[in-house]
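Undergrad: No sequence on hand, only this structure:
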């Protein structure tokens, strides 16, 4: 029997599931040591008075097995908002049944409904299965752009300049 795939906006009750999915993603990406998120910090940033991001939960037969976390950005060239997909993750046992496609297209629908001019995300250069998946969906890889990042002490030093 074909599994039932569904997506829905995450609620505050989903915070423990989201944190576990974030940890699973970090493990897959070999970045476990970078996860400092807690249930409290997720609750505050996703469901507090200032919501910095939004999340979708993806389920297979009503069992949570994936997530998409996204937020608005802005294109000055388009003078329109955009959506940035921060994380898309599907547990290994649920891959191949369409859950990843359901999640990424659900965020695309949000972007379209909100009049966004762009929908963007990044992918690790070694993650060929993800790159191939994104290409099949019509995504274009922008090889001429590089991510710049400042965190921790370096962020504090920059803020004090």
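TA: Yep, that arrived. Please read all numbers here as calculations on a predicted model, not as lab measurements.
Undergrad: rest of the way, CA atoms for contacts and neighbours
TA: Fine.
Undergrad: where do the strands sit along this structure?
TA: 5-9, 54-60, 63-75, 80-90, 118-121 (DSSP state E).
Undergrad: how about a markdown table for those strands, with mean neighbour count and distance to residue 100 added?
TA: A markdown table is the format used below for the strands of the chain (neighbours: other CA atoms under 10 Å; distance: least, CA to CA, whole Å):
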| stretch | mean neighbour count | distance to residue 100 |
| --- | --- | --- |
| strand 5-9 | 17 | 10 |
| strand 54-60 | 22 | 8 |
| strand 63-75 | 20 | 8 |
| strand 80-90 | 20 | 6 |
| strand 118-121 | 16 | 14 |
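Undergrad: this is the comparison structure:
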């Protein structure tokens, strides 16, 4: 078994969308996926994109993805790397694909002078939490993430 990790390209938009849908199903939120191959292509690979993606392959077959972007820490006065989504297909779980992608991202963070590497995880996703804690990541329990979306975002922006 050979695992390889590569930068995703526009031709991978359909593969990324497939992984996004699988992840949404796992997270019981498939109905929330509005992405299309076209919007993935433009938002990740378009001229104004701030997002990047990795594809993990096992013997040449895509088995996982990581979608990320640079964030910023005012306290550190440094960029950070924020992992938006990490996904490994069920058939490839336990083979080290997720850990390999995390390691690659940690390397990218260091290569770019980032002061931190962060992500979020659903509180019920015990398998992922075990992996994250095993690599030395710590939960940020004192921080609560907030979000504006849909009508609430439009209403607030227009008020």
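TA: Now that the structure is in, tell me what you want to look at. Keep in mind that what you see is a predicted model, and the values were worked out from it rather than measured.
Undergrad: Which one, of the strands of the first structure, ends up nearest to residue 20 of the first structure?
TA: Residue 20 of the first structure lies closest to strand 63-75 among the strands of the first structure, at 10.1 Å (CA to CA).
Undergrad: what's that closest one packed up against?
TA: helix 15-28, strand 54-60, strand 80-90, helix 99-113 (3 or more CA pairs under 8 Å, 6 or more residues apart in numbering; DSSP states H and E).
Undergrad: Find me the equivalent region of the second one in the second structure.
TA: Following TM-score structural alignment, the partner segment of strand 54-60 of the first structure in the second structure covers residues 52-58.
Undergrad: The matching stretch: average distance to aligned residues in the first structure?
TA: Average distance, stretch 52-58 of the second structure versus aligned residues of the first structure after superposition (mean CA distance after the TM-score superposition for the first structure): 0.4 Å.
Undergrad: coming back round to it: is it possible to get a markdown table of the helices and strands packed on strand 63-75 of the first structure that adds distance to residue 139 of the first structure?
TA: Formatted as a markdown table, those follow (distance: least, CA to CA, whole Å):
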| stretch | distance to residue 139 of the first structure |
| --- | --- |
| helix 15-28 | 21 |
| strand 54-60 | 20 |
| strand 80-90 | 13 |
| helix 99-113 | 11 |
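Undergrad: Which of these sits closest to residue 121 of the first structure?
TA: strand 80-90 (5.0 Å).
Undergrad: okay, the angle between the closest one and strand 63-75?
TA: 160 degrees (axes from the mean of the first three to the mean of the last three CA atoms, to 10 degrees).
Undergrad: I'd like to know which part of the second structure strand 80-90 of the first structure is aligned with, by residue numbers.
TA: The aligned range for strand 80-90 of the first structure is 78-88, by TM-score structural alignment.
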